[in-house]
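Asks: take this sequence and fold it.
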Amino acid sequence: MSSAAVPDGPRGDADRGGPRAALSGLTTRGRSFLAAGVAAAVCAYVLGQADLLRVGLLLAVLPLICVLVLHRTRYRVATSRLLTPQRVETGTEARVRLRMENVSKLPTGLLMLQDHVPYMLGSRPRFVLDRVEAGGRREVSYRVRSDLRGRFPLGPLQLRLSDPFGMCELTRSFSAYDTLTVVPRTEALPPVGLFGEAAGYGEGRQRTLALAGDDDVIPRAYRHGDDLRRVHWRSTARYGELMVRREEQPQRARCTVLLDTRGVAYRGAGPDSAFEWAVSGAASALVHMLERGYTVRLLTDTGSAVPGEGVAEGFGGAVQDPADSAGLMMDALAVVDHSEGAGLSRASDVLRAGGDELLVAFLGDLDEEQASLVARTRGRAGAAVAFVLDSGAWLNGGPVSGAAGNRVRQLRGAGWTAIAVPPGARLPDLWQQAAGVRAEAGADTPHGGWA
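Replies: Sure thing, here's the model as predicted:
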């Protein structure tokens, strides 16, 4: 929510040109009256017609009086903008509420509110307010939507004041603005499980510290209500106060979602392109894994990870709230674009340094060298699933090429559960298909898995 105020009526912070700026606000009607008055005065002087001179002076003076009165009118106007929600998926509407309050002791004349909106969000909204009494409020609203990802500024708000005769209009701009974040559309994925899974903890792998040996226990001070059976007597004797064993600390399974953003790996652009499908797929996967209890990080071919190295080794959802982690990664996906890199070596280095987490990759076109690199990246990952896109097929609307099929088979030979993504495919269907492919392969790894 943002707010702003014009402190001194139409003079505000935009009144920098004085009377000259006010004269520039003459409308077509005002300029016509002024021109007609000057012409009538000249004709009256040439023809010696006093009555015509009076008419000319009236026509010329009327718009000038309106400019003077409007320019010297002093009032205070406060405005606010409320954007709900501030983060939406592509194709989803957000609502913007504008509130204008006349905080001066004088009523306003005719007002027009106009909010600056990027063309991707629709036409520029305009509202006409007839008259706002002293201390009165008016509230208007409009909706915005975008089929493209990104961060879009809303504002600044413009206030246009007009005199009752429509001779002059003065425009004042407010400085406050809001930002609408349009994130990729996500799809609900089926809860397939290839290994035994405990609800809420990914693979159900958790280590109970309360059952560890005395040397492995990190005790804490006794708190009112703690079970006396959990008292750790050795630590109590060492510290001189009652100490208890720490509660069970579940070690949640980890998942890395790899998004290939290389510009050379994708052809075409727009909401229906292969790259946008990959971005939407990555968003759906990370949200799904967070909901299943995994700690998740988003990794791109550039080697950068979200939420970042400072949050549980780059994984969100461990010490951070899963909703906050999802918000950070979705914000990153809202503005992600093609990278200038030609390879996946940086991402491979990050993955090789990792442990036995689940790896879900969304890959563009792969040449033989990059396919071999991805195959070796399988490394120590507990389970690796790759969705390989053929951008040429997406661009032409044809079947997946033989080259893309060969890359899928190469990855499967290295232990990946690789799936070729045909044009227009739905990720939930491919997600289910990947589970079937892995089940048929009879893969049995002691760690990792996916849900």
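
Asks: CA only for contacts and neighbour counts going forward, please
Replies: Will do.

Asks: show me the strands in the stretch 151-300 of the chain, by range?
Replies: In the stretch 151-300 of the chain, strands defined by DSSP state E, counting those that start in this stretch lie at 157-162, 169-173, 178-183, 220-221, 243-244, 254-259, 295-300, listed in chain order.

Asks: need the ones you listed in a markdown table (columns: mean neighbour count and distance to A371).
Replies: Below are the strands of the stretch 151-300 of the chain laid out as a markdown table (neighbours: other C-alpha atoms under 10 Å; distance: least, C-alpha to C-alpha, whole Å):
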| stretch | mean neighbour count | distance to A371 |
| --- | --- | --- |
| strand 157-162 | 22 | 51 |
| strand 169-173 | 21 | 55 |
| strand 178-183 | 22 | 29 |
| strand 220-221 | 16 | 50 |
| strand 243-244 | 24 | 53 |
| strand 254-259 | 26 | 15 |
| strand 295-300 | 27 | 16 |
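
Asks: for comparison, sequence B:
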Amino acid sequence: MSAGGKSAGRDPSPAGLYVALAGLTTRGRSFLAAGLAAAVCSFVLGQADLLRVGLMLAALPLVCVAVVYRTRHQVAGSRRLDPGRVPAASEARVQLRIDNVSRLPTGVLMLQDRVPYVLGPRPRFVLDRVEPGGRREVSYRVRSDLRGRYPLGPLQLRLADPFGMCELTRAFSGYDTLTVVPRAEPLPAVRLSGEAAGYGDGRYRSLALAGEDDVIPRGYRHGDDLRRVHWRSTARHGELMVRREEQPRRARCTVLLDTRRTAHRGAGPDSPFEWAVSGAASTAVHLLERGYSVRLLTDTGSSVPGHDGAGGHASAHDSADAAGLLLDTLAVVEHSDGAGFSRAHDVLRQGNEGLLVAFVGELNEEQATLLARLRQRSGVAVAFVLDGAAWARGAAGADPGPLEERLRLLRDAGWAALPVAPGMALPELWRQADQYRAHHSGVSAPGAANGGWQ
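Replies: Predicted structure coming up:
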């Protein structure tokens, strides 16, 4: 929800007056020409009455110009967008408000707001006379099937006098931005291993009292329970040392999105790339709601949140803001010109991930091999691999081709790798991933107990 531009001050320069005179309509120009012709004829014919008629005809459009020109600089406009962030294929409401801040009533007003063509037709409204100090409010709705960030405005206002002699158009300076985020589907609450949050000596903890330095026994502090004294450390350090309390651990997840241009075929809301973006959004929102700390990572190595690809994870304690940050990023993510996952591998090898969920396009053997190595940096790894050939045909084909070889390579490395064909729903694939992990429970990797799926 935000406000648009407001009225500007009067421009008394000759250029401003010239613009006002240029707003004369055909009727206004005809009256002005007739008045001047009548004045010339009065001098030629010596008719004083004809001069008075000519002056009246010429004065009427000039008076209308002056009135409209004055009103033009004493009208304020604003815009309110609700909500400012909507999922794809959902509507947002835009409310326009016009205030007459002058002491004179306005004539007929035509209101027009500029919107990108993907949001629908350009809205136009005709407003009758607005009394001094009065206001008028109108609204319209916008909708887009394509994610992105779209500007609304500037607002344009066309003013006309009651006689139709003059029309002036002004544009307000303010504009708003509508963010269309990918649609996030609700996912079933399944569990592969571990919990999103619990108690124990897991590697990923939320140390509420003393931070990361509290991993080892610390010195005694006034008020500590004497039952927590760690006698072995006390004897070694020569001072009282206490055990840290068991703290609730926080599971972490990285959502890997493959944005390579060569990995995805087609374009538009039904393309495989848009399915992958929507899947990444659904996964991030779902896991944030269940207490995970989530990070979005692309094949280019860019990480959100964070800078230079080395950022941390979005906090699960404020899931609404974290989800908004990730969705805003996914709203504008585009194809990359990368060829593989080497940069993403460099980011992931800096730490151990509890859960890794990847949405990838077509893979060759080299790319699949590098993607398989990423499994070593996670406890549980799930990959949704889009079947490019099936998407090109519009349905799952009989011959899977090299896709099965790529899936087998990932599964041998410990991934729960599932193919994705057109028409498949992510919630069902989510359940299949859980069933796959339950069926192959013997497949594990270092740190597997630290990650969870929920």
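
Asks: hmm, back to that, among the strands of the stretch 151-300 of the first structure, which comes closest to G424 of the first structure?
Replies: Of all the strands of the stretch 151-300 of the first structure, strand 254-259 sits nearest to G424 of the first structure, with 18.5 Å by C-alpha to C-alpha.

Asks: quickly note the distance from the counterpart of D270 of the second structure in the first structure to A278 of the first structure.
Replies: Per TM-score structural alignment, the equivalent position to D270 of the second structure in the first structure is D272. Using C-alpha to C-alpha, to the nearest Å, one gets 10 Å for the distance from D272 of the first structure to A278 of the first structure.

Asks: and the two? Which one has more around it.
Replies: Per other C-alpha atoms under 10 Å, whichever of D272 of the first structure and A278 has more neighbours is A278, with 24 against 13.

Asks: roughly how far does the more buried one sit from P184 of the first structure?
Replies: 10 Å.

Asks: now I419 of the first structure
Replies: For I419 of the first structure, the distance to P184 of the first structure - C-alpha to C-alpha - is 22 Å.

Asks: most centrally placed residue in the second structure?
Replies: D328 (3.1 Å; C-alpha atoms, centre = their mean).

Asks: so that residue belongs to a helix, correct?
Replies: Yes - counting by DSSP: H, G, I helix; E, B strand; the rest coil, D328 of the second structure is located in a helix.

Asks: what's the counterpart of it in the first structure?
Replies: Match for D328 of the second structure (TM-score structural alignment): D331.

Asks: now N364 of the second structure
Replies: Match for N364 of the second structure (TM-score structural alignment): D367.

Asks: and G153 of the second structure, by the same measure?
Replies: G153 of the second structure maps onto G155 in the first structure, by TM-score structural alignment.

Asks: residues in contact with its match?
Replies: G155 of the first structure is in contact with D115, H116, V117, S175, A176, Y177, D178, counting by C-alpha atoms under 8 Å, 6 or more residues apart in numbering.

Asks: so where's the longest helix in the first structure?
Replies: helix 50-72 (DSSP state H).

Asks: right, and the helix or strand after that helix?
Replies: Next in sequence after helix 50-72 of the first structure, counting helices and strands by DSSP states H and E, comes strand 77-84.

Asks: what stretch of the second structure does that following strand fall on?
Replies: Counting by TM-score structural alignment, strand 77-84 of the first structure pairs with residues 75-82 of the second structure.

Asks: neighbouring contacts of the matching stretch?
Replies: Here stretch 75-82 of the second structure makes contact (C-alpha under 8 Å, 6+ apart) with 1-7, 92-102, 155, 172, 174-176, 178.

Asks: show me the helices in the second structure, by range?
Replies: Taking DSSP H as the criterion, the second structure carries its helices at 14-22, 26-45, 48-72, 231-237, 272-289, 319-331, 342-348, 365-373, 388-393, 403-412, 426-439.

Asks: out of these, flag the one nearest C253 of the second structure.
Replies: helix 272-289 (8.0 Å).

Asks: just checking, V257 of the first structure touches A282?
Replies: Yes - V257 of the first structure lies in contact with A282 (C-alpha atoms under 8 Å); the separation is 6.5 Å.

Asks: what is in contact with these two at once?
Replies: Taking C-alpha under 8 Å, 6+ apart as the criterion, V257 of the first structure and A282 both touch A361, F362.

Asks: can you pull the contacts of whatever residue of the second structure lines up with P184 of the first structure?
Replies: Structural alignment places P184 of the first structure opposite P182 in the second structure (criterion: TM-score structural alignment). Residues in contact with P182 of the second structure (C-alpha under 8 Å, 6+ apart) are P87, A88, R147, V277, S278, A281, L327, L330, A331.

Asks: average offset between the match of strand 77-84 of the first structure and the first structure?
Replies: In the superposition with the first structure, the average deviation recorded for stretch 75-82 of the second structure is 1.9 Å (mean C-alpha distance after the TM-score superposition for the first structure).

Asks: so how far is A41 of the first structure from the residue lying farthest from the centre of the first structure?
Replies: Computed with C-alpha atoms, centre = their mean, the residue of the first structure farthest from its C-alpha average is G48, at 70.9 Å. When distance is defined by C-alpha to C-alpha, G48 of the first structure is 10 Å away from A41 of the first structure.

Asks: okay, and the common contacts of those two?
Replies: When C-alpha under 8 Å, 6+ apart defines a contact, no residue borders G48 of the first structure and A41 alike.

Asks: and E185 of the second structure, how many neighbours?
Replies: When neighbours are counted by other C-alpha under 10 Å, E185 of the second structure registers 16.

Asks: and it, how far is that from L155 of the second structure?
Replies: Applying C-alpha to C-alpha, the value for E185 of the second structure to L155 of the second structure is 35 Å.

Asks: then T283 of the second structure?
Replies: 38 Å.

Asks: ok, now E167 of the second structure?
Replies: Counting by C-alpha to C-alpha, the gap from E167 of the second structure to L155 of the second structure is 16 Å.

Asks: now do N450 of the second structure
Replies: 54 Å.

Asks: please apply the same query to G397 of the second structure.
Replies: G397 of the second structure is 50 Å from L155 of the second structure, by C-alpha to C-alpha.

Asks: same question for T254 of the second structure.
Replies: Distance from T254 of the second structure to L155 of the second structure, by C-alpha to C-alpha: 42 Å.

Asks: picking that back up, contacting residues around the match of D270 of the second structure?
Replies: By C-alpha under 8 Å, 6+ apart, the contact set of D272 of the first structure is empty.
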